[in-house]
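S.K.: Give me coordinates for this.
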Amino acid sequence: MPETIGEKDSSLALSRLSVSSSRFNTQGQISWTDLATTVFQVTVGILARTSAAGVDPYTIVVGQKLMGYFQMTALGRRQISSALQSLPLYKGIGKILSFGFGVNHIVHVMGNTEEGQMLLLLCASLAECYHPDHAAEVLVEMVRTSRAPESLQPSVMQWRDLLNVSMGILSTTTFPERVEKLVALYPAQLSTQYGNEDYDGRRSGGERTRIMQRGCATPESLATILHAIGKITRGETKSITISGNPNAGWIAAFAEWHFQLSVQIIHARSKSTLYQSPMCKNDFNIVILYEDGIDQEDSALDIANITYRVADVTAAISTKSRDSNTMTVVGRLDWNGALGATFGSDFARLMNMGSAFGGAIGCFSRMLRALRMGEDIVAPGYFNHLNFYSLLAFESCGRAFIANVVGWFPELSDIRNYMEGELKYDTETSLARYMNYITTLKVACQCSLCRHGQRDEDNYCMVTLLETVVKLSQLLSLVDNPTHLKPSRLGLDMFYFQHGTSKLSERNSSGDGRFPRRKDLEPLESAMYVSTYRIYDTLRLFTGRYFPPIDRAGALCGNGLCAYYSAFNRSGGGHISDRITITVGAIESHERAYRGMSDDFVDHTFDILEVSKIPPTATFDDMDIIIRETANELKIRFEFRDPARKSAKVYRSGPDDSIRSFVRKTRFLHCVPSSSEHKSTISDAHIRVQRPGYTCYELGDVNISILHASVVQQWLLIDALETEFLFGEECLDCGLAAAVSIAHHPRRGSRGNNERHEVWILKHVDT
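M.R.: Sure thing, here's the model as predicted:
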């Protein structure tokens, strides 16, 4: 009778492949002959589901057969079931977009069987900590060592596709933290290796990016050891010994977390115990010998006395792979201790200089507050060439910025008083004190970068570390992390060296012409986070991997995580914002997953006065979300037609384009009622146009439009107009004065004799 992959209990599920005595011999070997002659029936619904996920059904069948080597425990089943049940799904605006794992995602289908759960567990464990290309080769070797005929072996690409849909399942569990904890016990100092990777992860030939190098185990050795672990779970073997490099730490975490096997890790030379499983003092299932040095000359597997060697393949990968700097085993870090665990003794030195470290952060937050309030802290418009992030976020400056820094990195709470102590100073004093703190740290650091302006390959620079923390905090002030993801150690390391590389290149820049770069302000500029790839940076921080960039991306996925503009969240009402949400899962539309989403072509031919007439009750439910599928991504645009006027023009807007415009064009409106220069502003202005919700003032050579704007109006206006926008509910006097000040700002340049300046003040209307 044919076996069926079909529907069960009104849900689409891959039915269980029976593991009977006729299919396996007593040593647990797969009967590939029986599998080759088995007939399967499958519903079109299941084929559609696997096709949407980009997974080959045969690969799932082989994978589930392969999982017969392992015997799950009750706790292991509960853990994988809990992980699957907790996978999030966030509805996007327009009802056709979602982020995360949909209810009909293939992982939920596979999770209905024990073999499916075990397959997901193995794939997710490999993909969480290894580069997916390397993880796929491990699965290929597991099939090969099972003596499968070549014709029945899924390809590397087929396994890679299955790994892609399994990624992220374990990202919010304690498993990746356990891996990092055990891998970090390796006694040898971390060596470093430099690859020629540029910011986008492509070969550039000049820039060098330092990486953590823990060695990379050969797929053959990992596959053999995984088979050996399977024998222990089935009771065929009591214990094994593993010797080799830090990759053995991943094996220990896999065996302990998923199967509750007892583990002991020993330093091979000193015989000292580095770790042992709680509640077990002897008779360990797995004994790991950490050997000094990463390079392993003997790449063969020594099976005598049931001892396995984790062979190393680092040298081969380093010369052949574009992503060699991510071909290493890596886990996640708890936020409380992440900086110390990543940057080690150099970070400890920085913390020992708490007054300078904390004082510099406090001064910087004070200067961010000055910029947010529209102060020109150096010279009019000097910092505008930096095009730094929008400072509208509450956490972007001042005391709230400090709270945000300590919130993300609790280990900095010991120097919080030094940070907050700097907020009492005026802007000019804060700038001077910041420069003094930087000088103090440079003198104490004495690295090659501080002394000679050259990259130091052996140490982390204390000044660059400070700037990295400040830049990370600026980025994270814009990040929503609803699933409480923890950072990748490799991601933190990458962020530091990306900053170090850009810091060196910026020293050769002369500025933008109107505002030549000033050497005395270089330390201040260096700490400002000015990247236009913040979605890419967020994803890389949490994954520690490179991904192909997408131009004008509103969302990007990789390694089981998805970073996207929070404005897409339906629960947020589509409020325009440059905030970013990071979560596990992918972009989904019509139950199909995509790796990226970017703006479709948009023609900005808006009639501005017509836009101002859009009713304030208009919401994103009144907009059409137009999605076009391409080979690599989704193209998206918003279209709005006033429902009250059927013949009205259709307004089109691209999400990323609108948000970039929002960052570039908007400023915070600060009310200073005591300012004498604002007192006579209203008396000098006269009204040009007035209707409900909209007033246009004329003040000298400036037209100032004040609009009580809905979310839809904000998106369309900011996208279409090349002018500044002020946000706030402050008094009219201060609003008009601020608008005039902005209109006459040097960075706007001069106007013709008959040309008028235009500034808009937007006041939000809740719908």
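S.K.: C-alpha only now, for contacts and for neighbours.
M.R.: Noted.
S.K.: buried set for the helix or strand hosting A737?
M.R.: Using DSSP states H and E, A737 falls within helix 732-743. Buried positions in helix 732-743, judged by neighbour count with 16 or more other Cα atoms under 10 Å: D733, C734, G735, L736, A737, A738, A739, V740, I742, A743.
S.K.: for comparison, sequence B:
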Amino acid sequence: MPPQNEVFAQQGQIDWVNFAVSVPQYSIEFLARIQGAGAQPGTYAAVAQLATKFKLSKKGIERLEETISRLGVRSSFSDVLYFGFGHRSLFRIMSETIGGLKMIALCACLDEVHSPIATARILSALWKEYHISEDFEPSQQQFMDLVKVCSGSLSTSPFPEIVQKVLGPTSRGHVRCSEPEDLARALCALFEITTGTRKSIVITGSQGCSFIAAIAYWLFDLDIHVEGSEGETLFNSFAGGSVVESHSAQVYVKYGHNSPRTSTSLVLVESTYEVGEIRDLILSESPSNSRLRRRIPWEECLRFTWGGRL
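M.R.: I've put the predicted structure just below:
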């Protein structure tokens, strides 16, 4: 029997940004798990907020769950202590919900390719890209502490091999990190494809492109096409039994002539937006007060609308 003074049902809550939308609520036990990992509850809530910006594919969830199921656990002292990804560690608790899986996916995929400090900088750049108040932005050390919880969880998955595969046969070894701001912008565009806002993107650059291509394929199950600097095909996914070509790819990656794969440049050069019916484009509070949902450059407005030459 547990000691009489051990059990008490109490709830804690964190109002981390005061957005007046909702207040995340965690049990005292869960808060202890977070702090036991070296992170703060606000850091956990911050990464959870970033994870709401994208959707996992069905196949991506299956791949994550299969990988997590293979992670080893070692016990000691009559099953009192657990090593690795223990059965009730913070990592295991996160893996029990889709929201937690998304956090694991974001942190673990970044960590598998980049150094801890680079991963923290990319998460910080994502925070700024979404214009979330810096008053509530975790420090880079706090981002690193939470990423450490997920570190190594994808080492037994095909993800690291896919990253190398999309680099081509002449670019083995450590992938050099692109500028965090460039990666953050590319990730935001990729996330918008998963939520249906964008239809496709074209990215050109160097080694940093390999991470975008790999996560698009393995985690989000998107149609991708990767070309080398000479136009040679390095990687294709399959859709409907056919090889995905550049014109039909949701994510088209090109290694540029001026951006050899030994450098770190990465540029989002083109986007195609998903447009539904015309009534979805216009918000009409009244006939005299209508506004467009989507924004495009004014000088391109007529061409985008009617096409051809005017």
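S.K.: can you give me the strands for structure 2?
M.R.: 11-13, 25-27, 73-76, 81-84, 198-205, 224-227, 233-236, 238-239, 242-243, 251-255, 266-273, 282-286, 289-292 (DSSP state E).
S.K.: what would the ones you listed look like in JSON lines with mean neighbour count and distance to H131 of structure 2?
M.R.: Supplementary listing: the strands of structure 2 in JSON lines, determined by neighbours: other Cα atoms under 10 Å; distance: least, Cα to Cα, whole Å:
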{"stretch": "strand 11-13", "mean neighbour count": "12", "distance to H131 of structure 2": "24"}
{"stretch": "strand 25-27", "mean neighbour count": "14", "distance to H131 of structure 2": "24"}
{"stretch": "strand 73-76", "mean neighbour count": "11", "distance to H131 of structure 2": "39"}
{"stretch": "strand 81-84", "mean neighbour count": "13", "distance to H131 of structure 2": "36"}
{"stretch": "strand 198-205", "mean neighbour count": "22", "distance to H131 of structure 2": "19"}
{"stretch": "strand 224-227", "mean neighbour count": "26", "distance to H131 of structure 2": "29"}
{"stretch": "strand 233-236", "mean neighbour count": "18", "distance to H131 of structure 2": "34"}
{"stretch": "strand 238-239", "mean neighbour count": "15", "distance to H131 of structure 2": "35"}
{"stretch": "strand 242-243", "mean neighbour count": "12", "distance to H131 of structure 2": "38"}
{"stretch": "strand 251-255", "mean neighbour count": "26", "distance to H131 of structure 2": "25"}
{"stretch": "strand 266-273", "mean neighbour count": "16", "distance to H131 of structure 2": "19"}
{"stretch": "strand 282-286", "mean neighbour count": "11", "distance to H131 of structure 2": "24"}
{"stretch": "strand 289-292", "mean neighbour count": "11", "distance to H131 of structure 2": "21"}
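S.K.: quick one: which of those is nearest Q140 of structure 2?
M.R.: Evaluated with Cα to Cα, those place strand 266-273 nearest to Q140 of structure 2, the distance being 22.5 Å.
S.K.: Run through who's touching that closest one.
M.R.: Applying Cα atoms under 8 Å, 6 or more residues apart in numbering, the set of residues contacting strand 266-273 of structure 2 from outside is 178-179, 182-183, 185-186, 197-209.
S.K.: Direction-wise, compare it with strand 251-255 and give the angle.
M.R.: 150 degrees (axes from the mean of the first three to the mean of the last three Cα atoms, to 10 degrees).
S.K.: re the thing from before, just tell me which of the strands of structure 2 ends up closest to I117 of structure 2.
M.R.: strand 266-273 (19.0 Å).
S.K.: how far does that closest one sit from the chain's center?
M.R.: Its chain's average C-alpha position is 17 Å from that of strand 266-273 of structure 2, according to Cα atoms, centre = their mean, to the nearest Å.
S.K.: now the aligned partner of V61 of structure 1 in structure 2: how far from Q13 of structure 2?
M.R.: Taking TM-score structural alignment, the alignment pairs V61 of structure 1 with A45 from structure 2. Here the criterion is Cα to Cα, to the nearest Å. By it, A45 of structure 2 lies 11 Å from Q13 of structure 2.
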